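Peer 1: Show me how the following folds:
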Amino acid sequence: MRIVTNQEMYQVDDYMMNTIGMSEESLMENAGQAAANALSERIKKHETIGLLIGTGNNGGDGFVIARALKSKGYEVDVWVVPAREKIKGAAKKAMIIYENAGFTWQSAGDNFSVKKYTVLIDCLLGIGVKGSIKSPYDNIIKKINDSKAYIYSIDVPSGVMEQKEELTVRADATITLQQPKVTAFTYPSKESYGELIVVDIGIPPLAIEKSSSLK
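Peer 2: Model (predicted):
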């Protein structure tokens, strides 16, 4: 299995959308459903689950995952960090579909607490994060790490691109999408991943092969 950099994964997505013709929304739906299937194989229905959503496509994946888990009968509290108007593009479409399916979410404000949860699902920050981890993400990441819950990160642990231990989710398991990322194998970022679970989201080998040759 090929290990990819962030840039290579963006090239794969670009090839899927602009050459193969798959929409960003379809890619997000596939990713979220695949991650939800992996989670449902590991999480019991009696668990108390909190799912945290940030901006960008990682947050969009979170809306798909939440919808899929709720549809399977899981009780999931969905906490959204950014203001609604800051959710854009495919992530906004995923949010609208989630809401149209009859599901609700809560704003993760100052009073947000992780104490009641036995499982936390981290969909805060993906590979696209740039710069330092700012408020309120820094405080939420600290709350996640201080919790007694079993922590799943989706694709990468939030904040891992900055590789600052105090501002990176320390996952018990990371469900990474399609291809493992370089940060899962390099230090200190590797220590934040926990168990690495790679799920197939339907990207054909051709897209990986063609994208690996693009520079």
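Peer 1: Could you use CA atoms for every contact and neighbour count after this?
Peer 2: Will do.
Peer 1: And Ser132, how close does it get to Lys116?
Peer 2: 29 Å (CA to CA, to the nearest Å).
Peer 1: Could you do Gly32 as well?
Peer 2: Taking CA to CA as the measure, Gly32 falls 24 Å from Lys116.
Peer 1: Between these two, which is the more surrounded one?
Peer 2: A direct count of neighbours by other CA atoms under 10 Å for Gly32 and Lys116 places Gly32 higher, at 26 against 12.
Peer 1: Do I have it right that the more buried one meets Gly59?
Peer 2: No. Applying CA atoms under 8 Å as the test, Gly32 and Gly59 come out as separate, 10.1 Å apart.
Peer 1: Please, where are all the strands along the protein?
Peer 2: 49-53, 76-80, 106-107, 119-123, 150-154, 173-177, 195-199 (DSSP state E).
Peer 1: To check against the first, give me the structure of this:
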Amino acid sequence: MTDPITSAEMRAIETAAIESGAVTGLELMDRAGKAVVKAIFETWPELLMQPRRVGILAGPGNNGGDGFVIANRFRDYGWDVEVFHYGSIDAMPQDAKTNAITFASTGGVVSPLIPFEGRDMRFADPPTDVWIDAVFGIGLTRPLPDVVAAAFNAIAYERNWQANKLVAVDILSGIDADTGERLTTFPLKPDLTVTFHAPKLGHTKGEGASMVGKLIVMDIGL
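Peer 2: Purely as a prediction, here's the structure:
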């Protein structure tokens, strides 16, 4: 496995690839989102047997943009998809905004993250088979916003009642990608973390090392 890198090193690698003209930011985001879905089906091939339901928590930045690519990809497989978005689509970076608009304008269901507060997840109908954390990824160095922490707590509670799976995109939101520090306390641990190009230091250090589940590093052509 490639040696772990910092979040700054990862951003520099992506920027260099884009500035060289080898790839666009939109293409990289598309590759990343599709790579997550590929990793999920390779890990749990039984999920390919019939369409199910996926819930995607998407954030305000490029990690959220990955989430909207993932949403579109699951729809290609016939899944019931709902995106819970934190922030404003209009305020997203351009590539992320493009993917969000594509999903929403083609009939995709986008709900604000706020409804998770006080929600009794025992009675979700239909139940969610896979939850995907695409809120912040490697970009967070501060505690989670309260509404995001509330959503994580609700999903953790639901997992006491339903045998669903949790997948983190790049790194579980709320874990510092460089130090592995847990920036907010919540009882949620992914079954699978899908990261790109190389592991991040936070996957191997501090509490981050125990908040990964199975780690898959996907090649996105960098």
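Peer 1: Give me the TM-score for these two chains.
Peer 2: Superposed pair, TM-score by TM-score structural alignment, normalised by the length of structure 1: 0.85. Supporting alignment: 203 aligned residues with a CA RMSD of 2.0 Å.
Peer 1: what about the helices in structure 2?
Peer 2: Applying DSSP state H to structure 2 gives helices spanning 7-19, 25-43, 62-76, 94-105, 146-158.
Peer 1: quick one, which of those helices is packed in tightest?
Peer 2: When these are scored by mean count of other CA atoms under 10 Å, the highest mean neighbour count falls to helix 62-76 (a mean of 26).
Peer 1: What is the mean deviation of that one from its aligned residues in structure 1?
Peer 2: Aligned to structure 1 and superposed, helix 62-76 of structure 2 gives a mean residue distance of 0.4 Å (mean CA distance after the TM-score superposition for structure 1).
Peer 1: What are the contacting residues of that helix?
Peer 2: Contact with helix 62-76 of structure 2 is made by 29-30, 32-34, 36-37, 54, 56-59, 80-83, 85, 92-93, 95-97, 99-100, 103, 132-137, 169, as judged by CA atoms under 8 Å, 6 or more residues apart in numbering.
Peer 1: sorry, back to before: for Gln7 of structure 1, which of the strands of structure 1 is the nearest?
Peer 2: Of all the strands of structure 1, strand 173-177 sits nearest to Gln7 of structure 1, with 14.6 Å by CA to CA.
Peer 1: What range does that closest one cover in structure 2?
Peer 2: Using TM-score structural alignment, strand 173-177 of structure 1 corresponds to residues 192-196 of structure 2.
Peer 1: what's the average distance of the matching stretch to structure 1?
Peer 2: Stretch 192-196 of structure 2 sits 1.0 Å off on average (mean CA distance after the TM-score superposition for structure 1).
Peer 1: again with stretch 147-158 of structure 2
Peer 2: Mean deviation for stretch 147-158 of structure 2: 1.9 Å (mean CA distance after the TM-score superposition for structure 1).
Peer 1: what's the matching range in structure 1 for that stretch?
Peer 2: Taking TM-score structural alignment, stretch 147-158 of structure 2 hits residues 136-147 over in structure 1.
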